[in-house]
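A.B. asks: Dropping a prediction and its sequence here:
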Amino acid sequence: MGWKVTTVGQVTTDVRYGTSAKANDDGQYKYLRMNNLTYDGYLDLSDLKHIDVSDEELEKCVVRKGDVLFNRTNSTELVGKTALFDLDEEMVIAGYIIRVRLHDIVSPVFFTRFMNMEFMKKQLRSMAKGAVNQANINAQELKSIAMYVPPIELQNKFTDFVKQADKSKYAIDQFIKSLHVAKDATA
């Protein structure tokens, strides 16, 4: 296709680990942990903890809309889970997650979907270093991954398509849930 081939490190402006501070129930910030990233690239906010961090540490571990989250430590099957943070509020990430900020030549939606492609998941599993029940991919290894960079106009069209597909999926999920509620009410 004639697309530029580069590395993750060359398309990022910042690649940073989260905090190792302890979570609590009433901290100032919502705290994203590895269980908050789904295998298929979304956020699951159903089980959130909270955390307090100093203003100095906050900039190192805060996530903002458009950041991409990469699960660097997990089981071999789940290491490398990647999700787009597309919320309007700031949250803090745990140390098992890497925050990725991208240059404007790469769409965060495109990057997230690229990292969640099956061939990428296989590559991530093969490059992960194993320990007892855990596998790890560090920031330098993440930055070394080769990737294609289609023209940004094509990435933006892809992003629009993904957003529309996600809206449709959400509507279908809501409809199915309402059917289950209606069925349970008549049972």
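C.D. replies: On my side now, so go ahead.
A.B. asks: CA atoms for contacts and neighbours, from now on please.
C.D. replies: Fine.
A.B. asks: Touching, Leu48 and Met34? I think so.
C.D. replies: No - contact between Leu48 and Met34 fails when scored by C-alpha atoms under 8 Å: they sit 10.7 Å apart.
A.B. asks: then this one, side by side with the first:
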Amino acid sequence: MGIAMVFKSTPWPLKMVSSQGQVQAGRQRSPHFVEGKMRCYLRVANVFDGFIDTSDIKQMPFSDKEYEIYKLAQGDILLNEGQSLELVGRPAIYAGKPASCCFQNTLVRFRPGPECDPKYALQLFQLCLQIGVFASIASQTTSIAHLGVKRFSRLKLPFPPKKEQQAIATILSTWDRAIEKAEAIIEAKERRKAGLMQRLLTGKVRFGEFVKSQARQKTKSYDLPEDWGYPTIGDIAVAVSQKNGTKTSLPVLSCTKHSGLVDSLAYFGKQVFSKDLSTYKVVPRGAFAYATNHIEEGSIGYQDLHDKALISPMYTVFKTSGVVHDGFLFKLLKTEWYRHIFQTRTSASVDRRGSLRWKEFAKIHIPLPSMEEQGKIAEVLDKAEQEIEEHRNQLTALKEQKKGLMQQLLTGKVRVKVSLL
């Protein structure tokens, strides 16, 4: 679909981006540049959708002449020049921090002219990213798409009079603030949940009805209540290794770092698993599965989606005995400190470099309160996760509302009265 078709209903004339401001590529990073003052610069890794991450700023030498060419001014918009197809052109506005900063050739700079409002331009570029305008004009080499300074500068987009631009940007910024607030709430609640998990799963905080002793026992990793067990995973679980053989009707699962096991086709939207499923492992309901070669990344899941499903032969499958509450164990194994334990054991494994097979995995110890206390801990953490999920759903709704509003306001389908300013 051409750009004119995307914005065919706009009441405003389509204008080239270059007519609304200066478009420029960033400075090449080359070993030939050896003289000059060390200055900070922004690159693709700093530019996210709508904001610039300043937590990891690099430096390289710039001559005085180069600095004058590539230094950023507040209100400049940076777009990813080279990225994956769905992220190429991702824009963010430079708010003046860090000061005296330049930009690299992996970015394209748009400096708005006197008739272009920077905040409107940012919203317009975000819409172009969302509806695939940038992807449609990008060139592709292997897995990287390139926006291209010339292609971007010649792109024709709707630019109403500046006062109307400002009115549109003001309305959309209201949704941005609501989205930022929702994201901050989720981040705070995730930190709270992480702290709660640390305290509950190690018995630093307990439910009074389960406490039999105030004394604590020391283990290699942490202190535990004296009345808790400290078995190995092999003491409370057994490996399961059933091949699919000629059966191919079972759903295929993949494992994600945050969500655990998911239906592969639904999650990825395409088939990423092998056509030959004969060597795939059967994962019964109530079983765990982890990526034998990537467990240190947190790739472990619990199968509660189907009576039976399949997973890659590169995974290890195991089931627990009756002394363990599966919800408790899953939450424990998904914590950051157990991911670190997996990483340490993987590095030390002699069975196969870069993997953690069942023999070594089974030697890992876990804290184990009574079944009743495990269930109570899992219940409290489930409620904390449900609360976070509700806020995530609210955030998704806000983003969808803003996306729909952008398509109405930035195309002129719905007009804004300038008197709103």
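C.D. replies: All right, it came through fine. Keep in mind that this is a model prediction, so the values were computed, not measured.
A.B. asks: tm score of chain vs chain?
C.D. replies: TM-score for the superposed pair, counting by TM-score structural alignment, normalised by the length of structure 1: 0.83. Supporting figures: 182 aligned residues with a C-alpha RMSD of 2.4 Å.
A.B. asks: picking up where we left off before, ok, Leu48 and Met34 of structure 1, which is more surrounded?
C.D. replies: The residue with the greater number of neighbours, taking Leu48 of structure 1 and Met34 and applying other C-alpha atoms under 10 Å, is Met34; the counts read 23 against 15.
A.B. asks: dump the residue contacts of that one.
C.D. replies: Taking C-alpha atoms under 8 Å, 6 or more residues apart in numbering as the contact definition, Met34 of structure 1 lies against Asn71, Asn74, Ala94, Tyr96, Ile97.
A.B. asks: Tell me the buried residues in stretch 106-125 of structure 1?
C.D. replies: 106-116, 120-121, 124-125 (16 or more other C-alpha atoms under 10 Å).
A.B. asks: re the thing from before, pull out the buried residues from the contacts of Met34 of structure 1.
C.D. replies: Listed as buried from the contacts of Met34 of structure 1 are Asn71, Asn74, Ala94, Tyr96, Ile97; burial here means 16+ other C-alpha under 10 Å.
A.B. asks: The third one maps to what in structure 2?
C.D. replies: Taking TM-score structural alignment for the superposition, Ala94 of structure 1 sits opposite Gln104 in structure 2.
A.B. asks: residues contacting its match?
C.D. replies: When contacts are counted by C-alpha under 8 Å, 6+ apart, Gln104 of structure 2 touches Ala25, Gly26, Arg27, Gln28, Arg29, Tyr41, Leu42, Arg43.
A.B. asks: And the helices in structure 1?
C.D. replies: Listed in chain order, the helices of structure 1 (DSSP state H) span residues 55-61, 108-115, 118-127, 139-143, 152-186.
A.B. asks: Grab the nearest non-local neighbour of the residue nearest the centre of structure 1.
C.D. replies: The centroid of structure 1 falls nearest to Ala83 when counting by C-alpha atoms, centre = their mean (1.9 Å). With C-alpha to C-alpha, 6 or more residues apart in numbering as the measure, Gly41 is the residue that lies nearest to Ala83 of structure 1, at 4.3 Å, once sequence neighbours are left out.
A.B. asks: ok, that neighbour to Glu89 of structure 1 distance?
C.D. replies: Counting by C-alpha to C-alpha, to the nearest Å, the gap from Gly41 of structure 1 to Glu89 of structure 1 is 19 Å.
A.B. asks: Neighbour count: the two, which is higher?
C.D. replies: With other C-alpha under 10 Å as the criterion, Gly41 of structure 1 and Glu89 differ in neighbour count, and Gly41 comes out ahead with 22 against 11.
A.B. asks: Counterpart of that one over in structure 2?
C.D. replies: Correspondence of Gly41 of structure 1 to structure 2, assessed by TM-score structural alignment: Gly50.
A.B. asks: And its match, how far from Arg154 of structure 2?
C.D. replies: Separation of Gly50 of structure 2 from Arg154 of structure 2 (C-alpha to C-alpha): 22 Å.
A.B. asks: go on, Ser100 of structure 2?
C.D. replies: From Ser100 of structure 2 across to Arg154 of structure 2, the span is 29 Å (C-alpha to C-alpha).
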